[in-house]
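Novice: coordinates for the following, if possible.
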Amino acid sequence: MPRIWQAAGDAKSAPLQISSLIDHLDSLAGAALGSRLDETAMLLARVAQDRDCIPSAVLGLSIDPKKMLVDNAHVFVLHQTERYLIRLVVWRPTTGVEDEAFLYEGAHDHNFDLMTVGYTGCGYLTDLYSYQGNGQSLSERETVSINRHGRFQLAPGTVLFLSAGCDIHAQHAPDEVSVSINIICYSKKTFPQHLFEIQSDSDLAVVTAVLASREVHNEQDLMNSLEEAHRARSAHQPP
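Specialist: Below you'll find the model as predicted:
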């Protein structure tokens, strides 16, 4: 199920440079988002307290939403290894065009473990769910039982963790430009990814699209998954 650390950064804790987080991730290998999850969340929250973590030039970028799907202009890779990726994501209030670029409102799971922290802005809202997936592929139009975990806002210093193949979320546009920093751990096996339609009158979700199972080992693999999700969502939009 999703894990949340509210205002995880202790006001008495010193801000942490991203290089220290990288040392932590390198030393723990796969345990960083496993048995050492709490420790990693605290360190990521401290990175979010470092006002010099992200160059001001990035936060002040003027991004053309029409080009986001082409060059992924709202995502910036901060560090990458063969096991994990640290990236910054700029989330913009919706004007209609950005909905497609950010997959706002679309319920989906992931084929990788994800930990993210709010850095600036009010943060996006997201509805959280989980199901007994364990990484298996579901069929289109299949109905699955879900657990509802409420609505959550990725405010500065707040940390969210989503497990591959079992946690679902549907993000909603923030009221102001917001920035998050996240850690993605590449899967050691091939995972499918799914889009869902959450049923409002029951604890059920219907699979609206099954994305091709793929291994995720780098940023390009992530981009391929994201672009496929956009295409699948567009194909299933009502006329």
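
Novice: from here on, contacts and neighbour counts on C-alpha atoms
Specialist: Noted.

Novice: from the chain's centre, how far out does stretch 8-27 sit?
Specialist: In terms of C-alpha atoms, centre = their mean, to the nearest Å, the centre of stretch 8-27 is found 20 Å from the chain centre.

Novice: what does it rub up against?
Specialist: Contacts to stretch 8-27, defined as C-alpha atoms under 8 Å, 6 or more residues apart in numbering, come from residues 32, 40-50, 53, 157-159.

Novice: show the buried residues in those.
Specialist: For those, a burial check counting by 16 or more other C-alpha atoms under 10 Å picks out 32, 40-49, 53, 157-159.

Novice: checking the residue nearest to residue 196 when sequence neighbours are not counted next. Helix, strand or coil?
Specialist: Distances taken as C-alpha to C-alpha, 6 or more residues apart in numbering put residue 207 closest to residue 196, at 4.5 Å, once the chain neighbours are dropped. The three-state label given to residue 207 by DSSP: H, G, I helix; E, B strand; the rest coil is strand.

Novice: same check, this time on residue 21
Specialist: Put simply, residue 21 is helix when judged by three-state DSSP.

Novice: before we move on, back to that, mind checking which of the contacts of stretch 8-27 are in helices?
Specialist: Using DSSP state H, the members of the contacts of stretch 8-27 that fall within helices are 40-48.

Novice: redo those residues as CSV? Include distance to residue 220.
Specialist: Formatted as CSV, the ones in helices among the contacts of stretch 8-27 follow (distance: C-alpha to C-alpha, whole Å):
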residue, distance to residue 220
40, 25
41, 25
42, 28
43, 26
44, 24
45, 26
46, 28
47, 25
48, 25
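
Novice: next up, the contacts around the spatially most central residue of the chain.
Specialist: Centroid-nearest residue in the chain: residue 114, 5.7 Å away (criterion: C-alpha atoms, centre = their mean). For residue 114, the contacting residues are 161-164, 182-185, by C-alpha under 8 Å, 6+ apart.

Novice: sequence B follows; please return its structure for comparison with A:
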Amino acid sequence: MPQLFDLAEDASCSLPEAIEALAALDFDPRDAGATLEAARWLKRLGNNHEFLADILLDRLAGRTAGEIESGYGPQAIVLSPLRGSMFLRANIWPAEHDLSFRNSGAKTFVYGVPHDHNFAFLTTGYLGPGYRSDYFEYDYGEVCGLPAEEAGLRFIERSALYEGKTMLYRAHRDVHSQLPPESLSVSLNVMHVDPAQCWYDQYGFDLEGGTITRILSPNATEVFLRAAVASGSDDALAFAEWVGRTHASDRMRLASFEARSGVSCDRDALWREGEHSGSLMVSTIAKERREALEA
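Specialist: Next up is the predicted model:
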């Protein structure tokens, strides 16, 4: 489950103080010391029980139009611009009896949608009893990412993100299925942004079957590549061939083969190449495509 921090931190800070301190740290989850210090600053901000209400009231009154943006779903509020590799956000978690939940449904707030993350982030319970989660772990490097693939999920526990609880969600390791809190709750996050994260998939899971259901992190680059190859450009085809041989993302390598299969005169040879690509994902799909051609 996410790494839990035991922080005896009673001091509080303002939002600008937290932003500047966290930007100076340049939060990186691979650095244990910097992560601990970032968790302390997040806890200090969480101890400030007035800053978020002030921001929301100013926004509702039209005094700070455009100064806070929503993203990552209807309940998320971005609290800072990207500074280095991090930004701050708040998340509002409605309970089942709240009007927003009744009007929009559970999945709007990602309740009951088991998933991992392709990024790491710190979180702390800011208000209320907190959403509950069934926590699991798995080994990202051991899966291809195909629908219905066995994920090797290991159940850890069910617990709530109560006020003051501070944790690090680890990219590609921690899986959780969130449940609504008993009453309206708010969490604060320090988000880590890695330029390479778009090349790594975020998965949804079927907890009953212990399998991957789908990819939750669509990548527009795949669509761009397919459109370019479909145009018939020789340069696009040469680029796609390079992607298929050398790209760091298995998903992009597969997209290269899929794109070229739409214009290739010899699909059997193309997918035979895919079978020997050295990528488990590509070779698995390539084998299926060749068998379909032979059927």
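
Novice: after superposition, what is the TM-score?
Specialist: Here the TM-score for the pair of chains, by TM-score structural alignment, normalised by the length of structure 1, is 0.74; 202 aligned residues with a C-alpha RMSD of 2.9 Å.

Novice: so which strand or helix has the residue nearest to the centre of structure 1?
Specialist: strand 113-120 (DSSP states H and E).

Novice: can you verify residue 24 of structure 1 is assigned to a strand?
Specialist: No - counting by three-state DSSP, one finds residue 24 of structure 1 to be helix, located in no strand.

Novice: and it, how many residues sit next to it?
Specialist: Counted by other C-alpha atoms under 10 Å, the residues lying close to residue 24 of structure 1 total 15.

Novice: which parts of structure 1 are strands?
Specialist: For structure 1, the strands defined by DSSP state E occupy 3-5, 75-80, 84-91, 107-108, 113-120, 125-130, 143-145, 147-153, 159-162, 167-172, 178-185, 191-198, 204-214.

Novice: residue 110 of structure 1 pairs with which position in structure 2?
Specialist: Under the alignment defined by TM-score structural alignment, residue 110 of structure 1 corresponds to residue 117 in structure 2.

Novice: distance of its match relative to residue 167 of structure 2?
Specialist: Counting by C-alpha to C-alpha, to the nearest Å, the separation of residue 117 of structure 2 from residue 167 of structure 2 is 14 Å.

Novice: surely residue 107 of structure 2 and residue 113 touch.
Specialist: Yes - Residue 107 of structure 2 is in contact with residue 113 according to C-alpha atoms under 8 Å; the separation is 6.9 Å.

Novice: out of those two, which sits in the more crowded spot?
Specialist: residue 113 (18 against 10).

Novice: for that one, which non-adjacent residue is spatially closest?
Specialist: residue 177 (5.7 Å).

Novice: next, the contact list for the one you found, please.
Specialist: Contacts of residue 177 of structure 2 (C-alpha under 8 Å, 6+ apart): 111-115, 133-135.

Novice: ok, the residues you listed vs residue 196 of structure 2, which is closest?
Specialist: Within those, proximity to residue 196 of structure 2 (C-alpha to C-alpha) peaks at residue 115, which comes in at 19.4 Å.

Novice: hmm, that closest one is touching residue 172, no?
Specialist: No - Residue 115 of structure 2 is beyond contact range of residue 172, at 9.7 Å (criterion: C-alpha under 8 Å).

Novice: more neighbours: which of the two?
Specialist: Neighbour tally, residue 115 of structure 2 and residue 172, criterion other C-alpha under 10 Å: the higher count belongs to residue 115, 26 against 21.

Novice: state the number of residues packed around the aligned partner of residue 56 of structure 2 in structure 1.
Specialist: Alignment note: residue 56 of structure 2 maps to residue 58 in structure 1; criterion TM-score structural alignment. Here the number of neighbours of residue 58 of structure 1 (other C-alpha under 10 Å) works out to 12.

Novice: now swap in residue 176 of structure 1 and tell me
Specialist: The burial count for residue 176 of structure 1: 15, using other C-alpha under 10 Å.

Novice: you'd agree it is up against residue 125?
Specialist: No - contact criterion C-alpha under 8 Å: residue 176 of structure 1 and residue 125 do not qualify, at 11.6 Å.

Novice: of the ones in helices among the contacts of stretch 8-27 of structure 1, closest to residue 197 of structure 1?
Specialist: residue 41 (29.8 Å).

Novice: grab the nearest non-local neighbour of that closest one.
Specialist: Leaving aside its sequence neighbours, residue 41 of structure 1 sits nearest to residue 159 (C-alpha to C-alpha, 6+ apart; 6.4 Å).

Novice: counterpart of the one you found over in structure 2?
Specialist: The alignment partner of residue 159 of structure 1 in structure 2, by TM-score structural alignment, is residue 166.

Novice: again, but for residue 48 of structure 1
Specialist: Aligned against structure 2 - with TM-score structural alignment as the criterion - residue 48 of structure 1 pairs with residue 46.

Novice: great, nothing more from me.
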